[in-house]
Each structure stands twice: as C-alpha cells, then as structure tokens.
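Engineer: Next one to model:
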Amino acid sequence: MYLPRRNNTQTTNEAVPASCPTASKSQMMEERANLMHMMKLSIKVLLQSALSLGRSLDADHAPLQQFFVVMEHCLKHGLKVKKSFIGQNKSFFGPLELVEKLCPEASDIATSVRNLPELKTAVGRGRAWLYLALMQKKLADYLKVLIDNKHLLSEFYEPEALLMEEEGMVIVGLLVGLNVLDANLCLKGEDLDSQVGVIDFSLYLKDVQDLDGGKEHERITDVLDQKNYVEELNRHLSCTVGDLQTKIDGLEKTNSKLQEELAAATDRICSLQEEQQQLREQNELIRERSEKRVEITKQDTKVELETYKQTRQGLDEMYSDVWKQLKEEKKARLELEKELELQIGMKTEMEIAMKLLEKDTHEKQDTLVALRQQLEDVKAINLQMFHKVQNAESSLQQKNEAITSFEEKNNQVMSSMKQMEESSSLEKELKSEKEQRQALQRELLHEKDTSSLLQAELQQVEGLKKELRELQDEKAELQKVCDEQEQALQEMGLHLSQSKLKMEDIKEVNKALKGHTWLKDDEATHCKQCEKEFSISRRKHHCRNCGHIFCNTCSSNELALPSYPKPVRVCDSCHTLLLQRCSSSTGS
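Structural biologist: Purely as a prediction, here's the structure:
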C-alpha cells in the first residue's frame, strides 16, 4: 500500500503538508494522493476496531481520534489564507458554515456549535461540527452537498485543493461506510481548541497476527453488511407500504370526487338535453317563420319589380319626350331672348327720342304762345307790321310743317309702342311656357321620388335577404352547437365509462392488496402450482398479484398491473384471471 513520503511512526502536522501559495501542481497532486490513502487506512482501521468493540465508540477511541485528525488535514488541504488586522487566519470552519445555507437540516449543528460557550477558536468549532455530523450519521451527506457546490467552495479553496478535485467525491464515498457506527462523543471546548493534529502511523502498519484474524473480520463484515442490507430493505418496504397507503387514500378521495363529478355530470347532461330540445323547437319555429317571410318577401318583390319595370319604362319614355321638348324650348327661349334684347334696345332708343320730342314740343308750344301774343300785340298795335306778320306766318308755316313732321314721328313711336306691347305678350307666353316647364320638372321630381322609394323598398328587400342569410347562419351555428353538445355528451359518456373501469381496477387493486399477503421466502418450500420442491436450480419467484411463491415455469408470464409502472411477473392463474378481466372490460 502506498504510504506518505515520511513514514515515521508519528508525525506532526507537517507530515502531510497543506497547500501554500507557492506549491506546485505536482506537489499538490502528491499531497492529495497521500491524504486519500490515509483516509482509506483510517476508515478501514476505524471500522475494524468498531466491529471488535460492538460499533459503539467514544471520544477516547484512538482510531476515531486519528480519523478526525486525517479529516481535518483533508479539510485544510488547499485552504486559502485570509489576512486580518490580527494576523493570518486559516480555519476550515468557514466552508462548513456553507452547509447550513445549502442544507437546512444542518442548521441544528451550526446553532449548537455556536451556542457552546467553551469554544473560543474557529478550529474548535470546526472539530465540534465534525463530531456532531458523525453522531448524526450525516457527515457524508453534508460533505457531498458542499462538494456539489464548487462555485461556493472556490472562495475558500485553491483550484488544486482536495475538495475541489475528484478525490473529494471518493472521500465522500468512503465516509458513507461510517453510517453503521454509533458514536457517543463529549464536546469539551478546551480539548477541542487545544488538540494538535498528529497522525499515528503505527495504527496502519500491518502485524503478522492481524493476518490470522483477517478471515474472521471479513466474515463479521459480511454479516454486518447483510444486516445493513436487510435493514435498508425493510426501510424501503415500509416506505413503499406507506406510499401505497397514501395512494389508496388518494384513490379513495379521487373516487369520491369522481362520484360527485359523475352526479354533477348526469345533472348537467339532463339540463343540456332539455336545453337541446328547447333549442331544436326554437330552431324549427325560426325556420318556419323565416321560410314564410322569405316566400312573402319573394312574392312582394316580384310584384314590386314588375311595377317598377313598367313605371320605369313609362318614365323613361316620358323623360325622353320632356327632354326633347326642353331642348326645343331652350332653343326658342334663346331666340326670344335675343329678340327681346333687340326690342328692349329699340324701346330704350324710342323712349329717349320721345323725351327729346316732348322737350321740343314743350319748347315749341311755349314759343307758339309767345308768338301768338306778339302777333296779337302786333295786330293790335299797328297794321304796318304786315311784313313782319308775313314773315311770322311763313315761320309759322315752317313750324307747322315741323309739327306735322313731329306728328309723323309720333305716329312712328306709337307703332313702335304697339310692337313693344306685342313683345310683352310674347314675354307672357314665355312665362307660361316657363310655368309649364316647372310643372314638368315637378312631375320629374315626383317620379324621382317614386324611384327613390322603389330603391328604398329594394334596399329593404336586400335587408330582408341579409336577415334571411343571418337567420340561416344562426341556424347553422345552432346546429353546430347542437352537434358539439352531442359530441361532448358522447365524450362525457366515454369518460364516465373509462372512470368506471378505472374505479373497478382500483377496487380490484384494493381487494388484491387487502386479500393477498406477501408470502415470505422462508415460509415456502414447494411451488404452489406444481408443488415441486425448490432447490438451487429451481429458484423462488413471487407473483406480484397474489403474493405467493412459484417456480420459474409456473410464473413466467408478465403483465402490467396498476400498482407497477412496468410489466411484472405473475403466475399462470393470475395471468388467465387478469386476461379475462381485460377482455370483459374491453367488450363492455
């Protein structure tokens, strides 16, 4: 066996040196190997001494003390040095405090270690923590949790430390074997603070006498291992029994819930069937009404369309005639407007001429009066004024000629006035034509209103068609809802049948669990079916359904049972019985 480099009988802490910042990787690897071999030796010696003493150890047991010394060296390997104002602090209690955060079960150990008043140093607290973890038989579990979280250990250890490498998991596997020991350790603060970690190699050097008792120790360890296996098997069986009991309770609860859900589902099915019947009746009524309305609307629309087509044809003809007349009237109106403008221009000229003539006549009359007065004055005054009178007469004659010319002009003006009167009569006729045109326009507007009414009725017809389509869509949706409800009822019935089958399976499992007992291996010496005696070649096999013991030929069948996730071994009789149940359940 490979021992550390310094193989003296006793060494100090320097025999297995801890890592320092200047150590090389090869030296750290050699130190890890030495510490792992020392851990294997210390655990082996501790288990051998515990077997001889009856597995109950106390603090004065030398192999146990040496185990704690080696464990302390393993925890110190590669530990980083923390500097403070007092000095350098190198304690392994800091990493052990992380277990309290990672595993809540270790909080009791941490609080009890902190509450010990006699402990003054961190090394003493770390040793007390190791003592308590060993007494709880959870030292391997706590260290495994610590090693699984290496990202937290990197704050305390170097990358090449023992706990940061694969050797840490190997040591955890070795520590699992210490769970068979019962340690009764006394926590004294002075002893824990003042202990010096010295490894005694004399315990690990083999003696000749130890070779003779090796077989006996091996036999004892085999017996103890078998005992531990049986205890572990019993613990697993009790756990499975508890799990089965909880499953049975849960299945009973689910059974009651399923029965309640079944009752509620049946009530729901009845209510849904009633609603379905009501919906079908309403659907029939709506369909009949909609068909009647559609027929009525179709007939009305046909009549209205025929009348509309006839009125539209007459209106189109009337509109074309009115349009032609309107064009002709527009042409005549334009011509009349041109003539009227000419007549108005002539009338204005005649008015201006009449005004001028009136002025001239007034002036002439005034002059005539004045002349007559002068003539009378001349006749009365002197007959000698004959020449003047003749002259006056000649001038008077000229003026009379002018008056006749003016009268002729007046006659012309009067004729023009008559023409103006005729133009005014034409204007009256034009107004009457305008009124007729307005009447025609009013009739045209009335026809447009009737066409708009017909268009509104057509829109109403389209709305009725749209409403018919909506009613048809609603009918389709109601039919779809009805189909979905029928499908849901079918699925619910299928689900209820499946739940009934599950309930029957659960009842059968409960009956099987209550009625059948698991027969022990010692109680059976012959196969229950063929009654052949068991031997080395004819092994015992349990039927997972009835619990009895059979040979391999009588229990070579495998079936899936509700209490097992995979197919398990059953006997021939249980196999045929279960197949009959399955065929009857599938046939129903």
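
Engineer: switch to C-alpha atoms for all contacts and neighbour counts from now on
Structural biologist: Noted.

Engineer: buried sites along stretch 347-363?
Structural biologist: Buried residues in stretch 347-363, counted by 16 or more other CA atoms under 10 Å: 347, 350, 357.

Engineer: Can you tell me which of the residues you listed is nearest E97?
Structural biologist: Using CA to CA, K347 is the member of the buried residues of stretch 347-363 that sits closest to E97, with 130.4 Å.

Engineer: so where does the closest one fall, helix or strand?
Structural biologist: According to DSSP states H and E, K347 maps onto helix 214-381.

Engineer: this one as well, want them side by side:
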Amino acid sequence: MAMERANLLNMAKLSIKGLIESALSFGRTLDSDYPPLQQFFVVMEHCLKHGLKVKKSFLGFNKSLWGPLELVEKLCPEAAEISASVRDLPGLKTPLGRARAWLRLALMQKRLADYLRLLITRKDLLSDFYENSALMLEEEGAVIVGLLVGLNVIDANLCVKGEDLDSQLTQGDVSVERDTYKQSRQGLDEMYNEVRRQLKEECQLRQDVENELVVQVSMKQEMELAMKLLEKDIHEKQDTLIGLRQQLDEVKAINVEMYQKMQVQTHTHRHIIQQLEMDLKIEREWRQTLQNDLHRERDSVAQLSTEALQINGLKKEFHRLQDENVQLKTICEDQEKALEELGSKLSESKLKIEDIKEANKALQGGQVWLKDKEATHCKLCEKEFSISRRKHHCRNCGEIFCNSCSDNELPLPASPKPVRVCDTCHALLLQRCSSNPT
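Structural biologist: Below is the predicted model:
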C-alpha cells in the first residue's frame, strides 16, 4: 500500500505540474477535450479510489466515490450548491458519474483544493469509506491537496453531460489513461535514476561522515580534556572574580568619596571662577586705562624725540661754547689780575650774600616737605598725577608740582648748584635778586 501511495503521489505531481505548465502556455480557457485536463481527472479518480471500501448492493460489490464527496456539503455549506447541481443534472444515474461531475464543477469554481482539505481533516468520517492505509487518510493525501492549490490559476469551462460521465472507460479514456501511465512511468524512471544517483552520493557522504566521525571522536576526547582544564581555569577565574568584585566595591566606595570631594571642589572652583571673572573684568578695565596712558606716553615719547633732536643741536652748540670757553679761560687768566683789584668790591658782595642767606633761612623756617603719597594733584595747575604726569618737589617751598609747573632751576643758598623750583618760587627769587644791587 505504501508503494501504491508513492506511485499515485508521483503521478499526481506530474499530472498537476504538466497541466499548469501547458495551461499557462495555452493562454486561454480550458475545455473538456484538453488532454492534460483529461489526464488530471483520471489521476484524481485513481487517487480518490485508493483504499476505498467495497460496499455490497443488489447488483454486487461496488466502490463509490460519491459517498465521501457528498460529505463535503455537511462540512462546508458553500459546497451544497455543487451537490445540488450534481443531483439535479439530467442523465446522471450512477454515483461514479456524480463524483466525476462534482470534481469538474469544483475545479471550475476553483474550490477543489479547499473542499478536499476540509474532507481530509475529518478522518473520523472518512474512515467509514476508506481503509486505514488509504491515500486520503495518509500524508500523501495532504500533499496532493496542497498541490491542487496551484490549479486556481487555471480557468476551465467544462461540458458536464450525464451520459458521458456515467459511461465506463471508452477507447479514448483508455488512451488517455495509457498516455498518463506512460508519462508516469517515464517520470518514475527519471525519479529512479535520480534516487539511484542520490543513493551513491549518500553512500559517499556516509563514508565522509564516518571519517569525519572518527575525527570528531578524537576531537571530542581532546575537547573533554580541554573542558577539564577549562573547568579548573574557570574555578580559578571565579576566585579571581570574587577578589576583583571586592576590589570593585572598594573602588566604588573610593569613587563615591572622590565624587563628593569633587562636588565640593567644583563648588569652590565655581566660586573662584566667579571671583576670577570679576578680577578679569577689573583687569580689562585697568588694561584699557593702561592703553589710554600708553597712547599718551607715546605722544610724550614723540614730543621727547623732538626735544632730543633739539638737545642734539644744543650739544653741538655746547661743544662750540666749550671751545669758546677755553679761549675765554685764557682771557680770564689775563683778567685775574684785574679781578684782584676788584677784591674789595667782592667783599662787599659777600656781605650782601650773607644777608640774602639769612633772608632765605627766614623764608624756609615755615617750610614743610610734602610726602609723595599725600599729593594727588599739582599744587599750581591742579591736574591729576598719572604715569605720564609725574610728581616733582620744589626745593624751595617743599610742595609737589608737575613737570610743566616746576621746570625751572636756580641756585639756592643751601645748594651752590642750580636746583628745581616751582614757577612761583622762581618769580619770587628773581624778584629778590633784582631788588638787591649788583
């Protein structure tokens, strides 16, 4: 029975495959005279008859396909229309004819696969009509039903006549069945050759697998030894892991402590940054002030450069005057003798100088020497001191003045060399000197 099921399955595969390929190449609706379609119905009839129980009747023993197909309308109400059409079809007198008509109508509706799938799922009902080893009750039946789904792409318009379906196999049907048998035989031969080739490949593969098995057994032994070593290594690693986890916990505690310290330091640094930003702002303002002073200093440098050029001119004039002074010294030596004659007059002049010293001491009696940090503005012009405007003491009155207000030099009784005096003291001292007779 298993061999019969396999042969029927192969015939069904070839028939359905050939029908689909020829129908797609045919490209139009199939009719009842299409040979591949006739072959398909013959094969389906043999598949449905396989393992069908023989029932007794008045005419003898009979195998009827109509019984199991008639169950479909109970399982699917939509199939009731086909069953009713088959029963009402004129000229149908035998159950085999009704079964043939049912198959053709189901194919035209493209529901043949759906109806047979419902039928094979109810093996409890099919067991009344089929033997236990029948194709419809085994896996081959499910495979054939799955193949029938591909027939939904085919459009068929079949002529269903009762007389044709009730009749036994005609010469044409025998020819169709013979052609089907030849194709099935050819397909089976091809499958046999393919299976034989696969057997050789499987034998070679088995030999390779056996060789591989020997290698694998050796590798297994090596792996078992390696596993033992690995297990030992794993135990050591676990001990190491426990120690590392303890170290990790300690490191986490240290990290938490360091994080807290970092938070405190971050807060401190933020405060320092704010303070530094304020200092930076002040420094920028101071820098701007210095830049302004620098511009003023540059102006002063330019002025001093001009004055330096003038000084260079004065130096040349000074050298010229030195030469003249040498000449004048010679003249002066000649005139020293004349100066001796003027000694008496010089004595009188010294007495006058003593008087002037006493007067100067009297003026300096109330003098106060002002400290640098106590003066912020010039005493005379009242301009604020800065880097470019520096402080200068008057050697006569002790007050602090800027350069322009104390740019005078006169010899004082306390200092034989000329010293810096302010404009006011300069004018006063000149007035005193002019009031005394020369």
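
Engineer: Superposed, how do the two chains score by TM?
Structural biologist: Once superposed, chain against chain, the TM-score is 0.40 (TM-score structural alignment, normalised by the length of structure 2); 180 aligned residues with a CA RMSD of 1.6 Å.

Engineer: for the helix holding K347 of structure 1, packing partners?
Structural biologist: Counting contacts by 3 or more CA pairs under 8 Å, 6 or more residues apart in numbering; DSSP states H and E, helix 214-381 of structure 1 packs against helix 25-53, helix 386-515.

Engineer: which of the ones you listed is buried the deepest?
Structural biologist: Sort these by mean neighbour count, taking mean count of other CA atoms under 10 Å, and helix 25-53 sits at the top with a mean of 18.

Engineer: how near is D210 of structure 1 to E216 of structure 1?
Structural biologist: Separation of D210 of structure 1 from E216 of structure 1 (CA to CA, to the nearest Å) stands at 10 Å.

Engineer: From N62 of structure 2, how far off is the closest residue to L19 of structure 2 other than its chain neighbours?
Structural biologist: Distance criterion CA to CA, 6 or more residues apart in numbering; nearest residue to L19 of structure 2, sequence neighbours excluded, is P36 at 5.3 Å. Counting by CA to CA, the gap between P36 of structure 2 and N62 of structure 2 amounts to 28 Å.

Engineer: Can you identify each of the helices in the stretch 1-150 of structure 1 by residue range?
Structural biologist: Counting by DSSP state H, counting those that start in this stretch, residue ranges of the helices within the stretch 1-150 of structure 1 are 25-53, 62-76, 93-102, 107-114, 122-135, 139-148, 150-153.

Engineer: JSON lines for these, including distance to E433 of structure 1?
Structural biologist: What follows is the helices of the stretch 1-150 of structure 1, written out as JSON lines (distance: least, CA to CA, whole Å):
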{"stretch": "helix 25-53", "distance to E433 of structure 1": "127"}
{"stretch": "helix 62-76", "distance to E433 of structure 1": "127"}
{"stretch": "helix 93-102", "distance to E433 of structure 1": "112"}
{"stretch": "helix 107-114", "distance to E433 of structure 1": "118"}
{"stretch": "helix 122-135", "distance to E433 of structure 1": "126"}
{"stretch": "helix 139-148", "distance to E433 of structure 1": "114"}
{"stretch": "helix 150-153", "distance to E433 of structure 1": "111"}
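
Engineer: closest to D505 of structure 1 out of those helices?
Structural biologist: That would be helix 139-148 among the helices of the stretch 1-150 of structure 1, by CA to CA, at 40.9 Å.

Engineer: So which bits of the closest one are buried?
Structural biologist: Under the neighbour-count criterion of 16+ other CA under 10 Å, helix 139-148 of structure 1 has 139-144, 146-147 buried.

Engineer: can you list those in TSV and add distance to L464 of structure 1?
Structural biologist: Formatted as TSV, these follow (distance: CA to CA, whole Å):
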residue	distance to L464 of structure 1
L139	87
A140	86
D141	82
Y142	83
L143	84
K144	82
L146	81
I147	82
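
Engineer: rewinding a little: closest to R293 of structure 1 out of the helices of the stretch 1-150 of structure 1?
Structural biologist: Nearest of the helices of the stretch 1-150 of structure 1 to R293 of structure 1, taken as CA to CA: helix 93-102 at 79.5 Å.

Engineer: Please point out which parts of that closest one sit buried.
Structural biologist: Under 16+ other CA under 10 Å, the buried positions of helix 93-102 of structure 1 are 93-100.

Engineer: Please apply the same query to stretch 570-587 of structure 1.
Structural biologist: Neighbour counts over stretch 570-587 of structure 1 (16+ other CA under 10 Å) mark 570-572, 574-575, 578 as buried.

Engineer: now, among these, which is nearest to L440 of structure 1?
Structural biologist: Nearest to L440 of structure 1 among the buried residues of stretch 570-587 of structure 1, counting by CA to CA, is L578 at 101.4 Å.

Engineer: want to throw the helices and strands packed on helix 214-381 of structure 1 into TSV with distance to W323 of structure 1?
Structural biologist: What follows is those, written out as TSV (distance: least, CA to CA, whole Å):
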stretch	distance to W323 of structure 1
helix 25-53	117
helix 386-515	10
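
Engineer: Tell me which of P36 and N62 of structure 2 has more neighbours.
Structural biologist: P36 (23 against 14; other CA atoms under 10 Å).

Engineer: residues contacting the more buried one?
Structural biologist: Shown in contact with P36 of structure 2 (CA atoms under 8 Å, 6 or more residues apart in numbering): 15, 18-19, 22.

Engineer: Likewise for K417 of structure 2?
Structural biologist: Applying CA under 8 Å, 6+ apart to K417 of structure 2 gives the contacts 410-411.

Engineer: pretty sure it is in a strand, no?
Structural biologist: Yes: assessed with DSSP: H, G, I helix; E, B strand; the rest coil, K417 of structure 2 lies in a strand.

Engineer: From M36 of structure 1, how far out is I171 of structure 1?
Structural biologist: Using CA to CA, I171 of structure 1 is found at 7 Å from M36 of structure 1.

Engineer: rewinding a little: out of the helices and strands packed on helix 214-381 of structure 1, which comes closest to E339 of structure 1?
Structural biologist: Closest among these, using CA to CA: helix 386-515, at 8.7 Å.
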